[in-house]
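*Asks:* Generate coordinates for the sequence data below:
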Amino acid sequence: MSTVLDPTFPILQPGVGDIHGDHYLRATTDKVLWGRLPCRTDAPVLTVAPGATITIDTVSHEGMLDDQGSDPRAYFRAHGVHDSAVLIDAIDIAANVSRDPGADGPHVINGPIRVEGALPGDLLKITVVRLDPRVPYGVISSRHGKGALAGELPRHAQNVSVFTPIERRGDSWAGVLPLTDDGDAVVEFPLAPFLGTMGVAIDADERPHSVPPGSHGGNIDINLLVAGAVLYLPVQVDGALAYVGDPHFAQGDGEVALTALEASLRATLRFDLVPHAKALADFGELDGPLIRTTEYLVPTGLDPDLNAAMRSCVRAALALLQARYGMAEHLAYAYLSAATDFNLSQVVDIVCGVHARIRVADFTAVDRG
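*Replies:* So this is what the prediction gives:
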């Protein structure tokens, strides 16, 4: 199948197009990390007051990695993409930002961002205001040693990176994949953009690897974090030192092949603080990420062992129901079994993720807001 990109799609090069936030953070080489996450010793690239919105140009690592040639222009040109549709910040980062392929993760990380007044014990509240695709294509990759079928797929020694254009379907966009390498028949799937990595700096002197998620958030890969969703993260260091990255156009729960549809986004986010006392009253003592959507409260469980991640998520859900609604533990356990779905966030990031979807409508009569 030949690549034909929609000529009407607006390529969001740095500084091009609408900027919806109070602040604008470009992905310049001095404002990103590649393969590592911020820690307490990192200096902020931007400082904002609580309530501020920031528009952030995020960059997908796909097309930049060493096993793809470390040259986004050449990589995407080989897939029929004109040079004008290759992001210049991706080209600059690939050429000028240091990364050790053997020791560092793949993700390009924007930040850290200092939020004035944030203290350990508070919650950083990140609201996803909007997510705009920067290019009309992405990549889905599978590599040996990674993925749900590590060592089995891909069938040969090299990585398999599947170039995936997106096409307009009415008022929305769809990802398009061929059924076979040499055929023109295609399968289409809807886009649901989100940021796979959203986190706060750890209280340590060494930057953590960008792949495994943890209590700091990081690479949680939860596809519910679309526009309108909210992520709560326990602050570990003064100022929170927040960061984002790993943009996706779409991902199925589990993300079994190692990556999903990885592609660059322009993200507009609002950063607020929930003081410790209010955080305790609203959610109890959180020790990891919590998501809220219009439909669900979403506690999480993280562990290298998937069974342990599941148990951790159940415990987090029980604690949330007890703290927020005063629900007796044995009744909360029964409710979760009868009415709550537990989903695999991802099984490919060293630390596995499970998240629960607790319907907020079930608690309308007792919800404190």
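*Asks:* Going by C-alpha atoms from here, please, whenever you check contacts or count neighbours.
*Replies:* Fine.
*Asks:* What is the burial count for residue 126?
*Replies:* Using other Cα atoms under 10 Å, the number of residues around residue 126 comes to 22.
*Asks:* same for the helix or strand that it is a member of, what does it pack against?
*Replies:* Assigned by DSSP states H and E, residue 126 falls within strand 123-133. Counting contacts by 3 or more Cα pairs under 8 Å, 6 or more residues apart in numbering; DSSP states H and E, strand 123-133 is packed against strand 230-234, strand 265-274.
*Asks:* Tabulate these in CSV, adding columns for distance to residue 297 and mean neighbour count.
*Replies:* Shown next, in CSV, are the helices and strands packed on strand 123-133 (distance: least, Cα to Cα, whole Å; neighbours: other Cα atoms under 10 Å):
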stretch, distance to residue 297, mean neighbour count
strand 230-234, 10, 25
strand 265-274, 16, 24
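*Asks:* Now the second one, please; I'll put the structures next to each other:
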Amino acid sequence: MSPRRLLLAATLAAALAGAPDLASAKTILVPVTLVGGVPVPCGAERLGTCHNRWHFALHPVATAEPGDTLVFQTRDALDNQFNRTSTAATVAAANLNRVHPLTGPVFVKGAKPGDVLAVTIEKIEPGPDRFGYTVIVPGFGFLRDVFPNPAIVRWDLDSSGAVSRDMPGVRVPMNGFTGTIGVALGPGETRVAFQREEQLRLAGGFVLPPEPHDAVPVGICGVGGSFAGGPTPCLRTIPPRENGGNMDVKQMIAGTTLLFPCFVDGCLLSTGDVHFAQGDGEVSGTAIEMNAVVTVRVDVRKGRAALGFRLPEIEGKKIPGLLKKLEPNRFLATTGIPLKPSGNRTPQEFTDGTLASLSNVAEDVTLAARDALLNMIDLLTGPRSPAPTRLSPEQAYILSSVAVDLRISNLVDVPNFLVTAILPLDVFQGGKDDDD
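*Replies:* As a prediction, the model looks like this:
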């Protein structure tokens, strides 16, 4: 028998041996402390169920068996620094060190390095406050050079969608998913991730390095914590990595199964940063952010990481047509190619400046996406806007972040790769169609 067949046979045997006993499966609540229906700040969580950094030394807050159901109560992406009375000034004063308070981690029995943790999303529900927000944070977001000022749209959430007095005539349907969900990296993987990100930062790349201030848990990740620095420090949650994390994949809805390679015993699963809705791209830097209740089922696929799992994968095999609900009934799309004003450098341009004098850049999908998005914002703010009332540039940018899907349309037609920005017209209540 070939080595590959031997590996497959061994993997199948291990998987059968580790198959969950569904008859004995249980439901485990991973709670947060609520005051008036709103979670207390992560750093004030007395239950010890919150962390806002990734690290292998985090202590499990619960233990699950394969086949168990986990119910996570979660905080919004910015740790409830905003509410229905917040303003642009509140956004400007936000403490970004508190980003991504996560609930967990949960130790899954039987999971070992080399295994794959299968996490099936069963239900996503808004938290009891039924409040969401989308913000523009200065210095962050895809068009941070175009939108340097803070802004906020405050949403009221219910089963029919999200509406806001800050965005009249718009209703965004709920397509909830976990913006951030993942497992712990091991010591070796943590060292590699830190080294490569530090090299990029020193070369001028946009990287958020380890930050002990406001880190939770303090004893491990905070100032003076055991892993506040060194070669394997606590890592920020902003970038996705091999462990998953802040993936922001809007297709990770209820019914999908997320597959994470395990790097430590128990895998150590955490989640948070749940989105009521998001466009593909999350271009302003935020979706419709909310507190939430996330219900998942966990299983272990023994030895599967040895078959080539390098990064998380997403399955949608069990429910036919699962993603059709994410597709618009009616839409309007703009396109973009890699064009820019001559002499202009975008925030994403990571070169020595030799491209600055060009107005057309070859094979640049990021610049094409930027062009498509700028064209969409121009459409939404101009006389041809399908919105009931013409939107401000900030409103158009925020609407694009929560509802417009950026799609790669071609990566071969050199020099101009093309990206499409797709706007679902059903988000407008009483809007107009442009038949010109």
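*Asks:* Tell me the helix or strand right after the strand holding residue 126 of structure 1.
*Replies:* Criterion used, DSSP H and E; the element after strand 123-133 of structure 1 is strand 137-142.
*Asks:* Give the buried residues for that next one.
*Replies:* 137-142 (16 or more other Cα atoms under 10 Å).
*Asks:* circling back: JSON lines please, covering the helices and strands packed on strand 123-133 of structure 1 and showing distance to residue 88 of structure 1.
*Replies:* Output for those, formatted as JSON lines (distance: least, Cα to Cα, whole Å):
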{"stretch": "strand 230-234", "distance to residue 88 of structure 1": "30"}
{"stretch": "strand 265-274", "distance to residue 88 of structure 1": "14"}
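*Asks:* For residue 163 of structure 1, which of those is the nearest?
*Replies:* Closest approach to residue 163 of structure 1 among those is made by strand 265-274 (16.6 Å; Cα to Cα).
*Asks:* contacting residues around the closest one?
*Replies:* For strand 265-274 of structure 1, the surrounding residues in contact (Cα atoms under 8 Å, 6 or more residues apart in numbering) are 12, 20-21, 50-59, 115, 118, 122-135, 193, 247-248.
*Asks:* Those residues, buried ones only, as a ChimeraX selection?
*Replies:* Applying 16+ other Cα under 10 Å to the contacts of strand 265-274 of structure 1, the buried members can be selected in ChimeraX as follows:
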select :12,20,21,50,51,53,54,55,56,57,58,59,115,118,122,123,124,125,126,127,128,129,130,131,132,133,134,135,193,247,248
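*Asks:* Show me which of the buried residues of strand 137-142 of structure 1 is closest to residue 239 of structure 1.
*Replies:* residue 138 (33.6 Å).
*Asks:* From what I see, that closest one and residue 161 are in contact.
*Replies:* No - with contacts counted by Cα atoms under 8 Å, residue 138 of structure 1 stays clear of residue 161, the gap being 10.0 Å.
*Asks:* Any idea how far stretch 237-249 of structure 2 is from the middle of the chain?
*Replies:* Mean-position distance between stretch 237-249 of structure 2 and its chain equals 7 Å (Cα atoms, centre = their mean, to the nearest Å).
*Asks:* Also stretch 36-48 of structure 1?
*Replies:* Centre to centre, stretch against its chain (Cα atoms, centre = their mean), the figure for stretch 36-48 of structure 1 is 18 Å.
*Asks:* For it, measure first residue to last.
*Replies:* One end of stretch 36-48 of structure 1 sits 23 Å from the other (Cα to Cα, to the nearest Å).
*Asks:* any residues touching that stretch, and which ones?
*Replies:* 25, 31, 104-105, 107, 109, 111-116, 200-210, 218, 237, 241, 243.
*Asks:* Could you identify the buried members of the residues you listed?
*Replies:* So, by 16+ other Cα under 10 Å, the buried ones in the contacts of stretch 36-48 of structure 1 are 25, 31, 104-105, 107, 109, 111-116, 200-203, 207-210, 218, 237, 241, 243.
*Asks:* And the helices in the stretch 151-300 of structure 1?
*Replies:* Listed in chain order, the helices of the stretch 151-300 of structure 1 (DSSP state H, counting those that start in this stretch) span 276-283.
*Asks:* so where do the strands sit in it?
*Replies:* 160-169, 172-178, 186-190, 194-200, 217-219, 230-234, 242-250, 261-262, 265-274, 290-292, 296-303 (DSSP state E, counting those that start in this stretch).
*Asks:* helices or strands up against the last one?
*Replies:* Right, the one you point to is strand 296-303 of structure 1. Using 3+ Cα pairs under 8 Å, 6+ apart: strand 296-303 of structure 1 touches strand 290-292, helix 306-325, strand 352-359.
*Asks:* Which residue range of structure 2 does the last one align onto?
*Replies:* It refers to strand 352-359 of structure 1. Following TM-score structural alignment, strand 352-359 of structure 1 has no partner segment in structure 2.
*Asks:* and that strand, how far from the chain's centre?
*Replies:* Centre-to-centre, strand 352-359 of structure 1 and its host chain are 15 Å apart (Cα atoms, centre = their mean).
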